[in-house]
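>>> from the sequence below, what's the structure:
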Amino acid sequence: MKYITRTLLAAVALSFAAMPMAQAQQLYGHDRKPGHSYTVKKKVVTTRHTWRKGERYSNWKGRPAVRDYHRHGLHRPARGQQWVKVDNSYLLMSVATGLILGVAAAR
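Presented below is the predicted three-dimensional model:
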């Protein structure tokens, strides 16, 4: 009788452990038909920075310079300056100091 009780309790415990795994397969689509696509869109929280003249932007060298500035409606940078696109803005940077000399909204 003692062994039957232990076996029965082990079977019940095993069924409780297996139930969430079976539900997870249905939840995440592991039993999908071939050719069916399933995408999960994640909500991305981004923080926007309001750029101002005179601020220092430390990571501007890691971004490529905007070479076709006329195409984006920007004026030609003077010697020692370059345009850099950051988020949804174009920043006119001083190459020597890293100071922001101008800001333009990207279109």
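>>> only C-alpha atoms from now on, for both contacts and neighbour counts.
Fine.
>>> so residue 55 sits against residue 103, correct?
No. Contact criterion CA atoms under 8 Å: residue 55 and residue 103 do not qualify, at 10.8 Å.
>>> and this one, so I can compare the two:
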Amino acid sequence: MFKKILMALATTTLVASPIVTAQAQAQSHVAQHRQVETRKVIKQKPNGRTVVKKQTVVRKNAPRYNSHRWAKGQRFDRRQASNYRVISNYRDYRLSAPPRGQQWVRSGNDAVLIAITSGLIGAVVGNAIR
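This next block holds a predicted model:
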């Protein structure tokens, strides 16, 4: 009886530990990209009065990735793409029409052809966008 209780306790601990770890990482990730600032705003009025106000500014900083080298076969993650946008006018950039189920997206100055459902990269055109 004691062994069964001990085994059940051990398995629940092993099962619950990844969930707790994932929650802690998500919370630290959110807290890492948030910045709170308190500023003093000083204004001079035309009548000579000085007005001092306190402003609280909350900035949500997105993680910045300066340059990411994409390669065919990788999984595309839009959070790692700088200046991510879907390219709907691919002819303006001299790109071929995307096959069915794929689309051109912008990552920095590169055009990346990705599969819509899986996110796998089919082609990369470097410096296609200027």
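>>> coming back round to it: more crowded one of residue 55 and residue 103 of the first structure?
Ranked by neighbour count (other CA atoms under 10 Å), residue 55 of the first structure and residue 103 place residue 103 first, with 19 against 12.
>>> show me the contacts for the nearest residue to residue 58 of the second structure once chain neighbours are set aside.
With sequence-adjacent residues excluded and distances taken as CA to CA, 6 or more residues apart in numbering, residue 58 of the second structure is closest to residue 36, at 4.5 Å. The contact partners of residue 36 of the second structure, taken as CA atoms under 8 Å, 6 or more residues apart in numbering, are 56-59.
>>> need the counterpart of residue 14 of the first structure in the second structure.
Taking TM-score structural alignment, residue 14 of the first structure has no aligned residue in the second structure.
>>> what about residue 14 of the first structure, how many residues nearby?
Residue 14 of the first structure has 11 nearby residues by other CA under 10 Å.
>>> next one: the one 5 residues further on
The tally of other residues near residue 19 of the first structure (other CA under 10 Å) stands at 10.
>>> what of residue 116 of the second structure?
Residue 116 of the second structure: 14 neighbours (other CA under 10 Å).
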